[in-house]
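Participant: here is the input, now give the coordinates:
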Amino acid sequence: MSLVPVSALLRQAQAEGYAVGAFNCNNMEIVQAIAAAAEAEKAPVIMQASQGAIQYAGIEYITAMANVAASMISVPVALHLDHGTSFEQVMRCIRSGFSSVMIDGSKHALQENIALTRQVIAAARPVGVSVEGELGKIGGTEDDIHVSDADAFFTDPEEARIFVQETGVDALAIAIGTAHGRYKGEPKLDFDRLEKIRSLVNVPIVLHGSSGVPDEAIREAIRLGVCKVNIDTNIREAFVDSCRKVMTDLPDEIDPRKILGPAREATVELIREKIRIFGSSGKA
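Facilitator: All right, here's what the predicted structure looks like:
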């Protein structure tokens, strides 16, 4: 299959009450793992590339690998820019073949964020690319983007209503207590805030920083309207932990395939488990 926009996947998820997994990829093995897990679970899937992934692997490699993966499996796949921070970067991804983009204008005041998001939508929508916006700052670190605990703040429900109404964005990422990276303790999600936002906006809601959030909290967030769940840190942990184990058990091993192959398989299992938690198994 060819790549599809995220909006096409989230409309069905919203109607049927499940969430689509959005998994960050940084190399070939992780792209293969995302595709294999989605195919095994017969689930729609979103491959995400952050600014750091694009800098590391190269935008041409990321786009080519995603297209090859999508062509080799029977389930729908979207290729999504995670946390794009400028119009220029978003346009580069659209020209390269991304089927969906996120413009993260959350560091700006509301009206500036609206203006930037509308500019991206005006360029993306005519070519069939969906757009995710963000309102409220999600704490933690995502590649080169760092938001301190002091600067992080939750999404205001009324501002969410205004933002969606004035932009017509395809999906909205909100801040309700999650964070990027590893948690120091157990995260506490503001479900009342999520429920209020859901009552005021009719677009799919996105939960960033979901690695490390308890499964039951994820399920409750999905019940209350979250349709896209982002996973990055858990993937890194599964992949690197497997590599460490092989190199510890076999210190003389020099074949990278025998190190990265098991890491790929560990990542497949992690992603399959997440897909089942999100309720998207069999929804392709």
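Participant: from now on I want contacts and neighbour counts done on CA atoms only, so please keep to that.
Facilitator: OK.
Participant: what count of nearby residues applies to D192?
Facilitator: Other residues near D192 number 11, with proximity taken as other CA atoms under 10 Å.
Participant: please give the structure of this sequence too, so both can be compared:
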Amino acid sequence: MGLVTTKEILRDAYQNHYAVGAFGAHNLEIIKAVIAGGEELGAPVILQTTPGTIKYVGINYMKAMAEAAAEVAKVPVALHLDHGDSYDTVIKCLRAGYTSVMIDGSTLPFAENINLVKKVVEAAHSAGVPVEAELGTIGGVEDDLVIEDVKALLTDPDAAEQFVKETNIDSFAPAFGTAHGMYKEEPKLAFDLLDDIYNRTDCPLVMHGASGVAAGSVQRALDFGVTKVNFSTELKDVFAEEIRRFFHEHPEQNDPRKVFVPARNRVTNLVKAKIDMLQGTCKV
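Facilitator: Below is the predicted model of the structure:
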């Protein structure tokens, strides 16, 4: 069916209090694993690539792989730029055919963040592509960005309301206690803050840094407008773990077609578990 936009699949999730899984896609094997998981459960999926992944894979390779996979997929598939680091990066993704983009100006002063996001929204909407943006600082590690304090800067609800209205974004990533990477202890999520933001913004919300967050906490967030939940670290962990196990048991093996199959299957099983957590019985 080809790639779809995130706007097409997030609005229903927002209205019905479930979420769509957005999965870090670093190579063809993970792309296939993510889509296989979505197909088995009849659920849409979002393939996410950071600027670092784009640099590694190549933007045209990434788009071609995602598009080829989406063409034969039995579920809707979107290709999303995660944590776009500049206006130029966004434009390159739009020209390549991405169907969703995030611009991350969260480290900028508030007014500068708004101006950058408005500029991106104007360009992306003219191409029919939805935009995600972030306000506040989500801690942890994302590409080469390291923020030590998970609660470095939680999103102010008043600022969130103004930000969403002025920028006309399609989805909004608030900082409410999650972090990129894996957690050393269970994060304390600010649900009261999230509830306030939800009531002030008529906009699908996005949870970044969901790898390792307890299922109950993720599901509780769905009551407050969270409709897109990002997973990446856990996928990389099980992929690498399975490759290490395979070579330990088969040190003589040199055929990547055999090496990657069990790793891909582990990722598919994890994707299915995350979709079950986010959507339950909701089907396409």
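Participant: give the contact list for I103 of structure 2.
Facilitator: The contact partners of I103 of structure 2, taken as CA atoms under 8 Å, 6 or more residues apart in numbering, are 82-87, 90, 117, 120, 131-134.
Participant: in TSV: those residues, plus secondary structure, neighbour count and distance to A73 of structure 2.
Facilitator: Output for those, formatted as TSV (DSSP: H, G, I helix; E, B strand; the rest coil; neighbours: other CA atoms under 10 Å; distance: CA to CA, whole Å):
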residue	secondary structure	neighbour count	distance to A73 of structure 2
D82	strand	26	22
H83	strand	24	26
G84	strand	23	26
D85	coil	16	30
S86	coil	16	31
Y87	helix	16	31
V90	helix	25	26
V117	helix	28	32
V120	helix	26	29
V131	strand	30	24
E132	strand	27	24
A133	strand	30	28
E134	strand	27	30
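Participant: buried residues in the longest helix along structure 2?
Facilitator: Longest helix in structure 2 by number of residues (criterion: DSSP state H): helix 256-279. By 16 or more other CA atoms under 10 Å, the buried positions in helix 256-279 of structure 2 come out as 259-260, 262-272, 274-279.
Participant: contacts for that helix?
Facilitator: Contacts of helix 256-279 of structure 2 (CA under 8 Å, 6+ apart): 18-21, 29-30, 32-34, 36-38, 40-41, 43, 215, 218-219, 235, 238-243, 246-247, 253.
Participant: in helices, which of those fall?
Facilitator: Among these, DSSP H puts 29-30, 32-34, 36-38, 40-41, 215, 218-219, 235, 238-243, 246-247 in helices.
Participant: out of those, which are buried?
Facilitator: 29-30, 32-34, 36-38, 41, 218-219, 235, 238-239, 242-243, 246.
Participant: ok, P157 of structure 1 to Q119 of structure 1 distance?
Facilitator: 23 Å (CA to CA, to the nearest Å).
Participant: between the two, which one's more packed in?
Facilitator: A direct count of neighbours by other CA under 10 Å for P157 of structure 1 and Q119 places P157 higher, at 20 against 14.
Participant: what's the closest non-adjacent residue to that one?
Facilitator: Excluding the flanking residues, the one nearest P157 of structure 1 by CA to CA, 6 or more residues apart in numbering is I197, at 4.8 Å.
Participant: mean per-residue distance, the helix or strand containing that neighbour to structure 2?
Facilitator: Take DSSP states H and E as the rule and I197 of structure 1 turns out to sit in helix 191-200. Mean deviation of helix 191-200 of structure 1 relative to structure 2 after superposition (mean CA distance after the TM-score superposition for structure 1): 0.5 Å.
Participant: matching residues in structure 2 for that helix?
Facilitator: Taken onto structure 2 by TM-score structural alignment, helix 191-200 of structure 1 occupies residues 191-200 there.
Participant: done for today, thanks.
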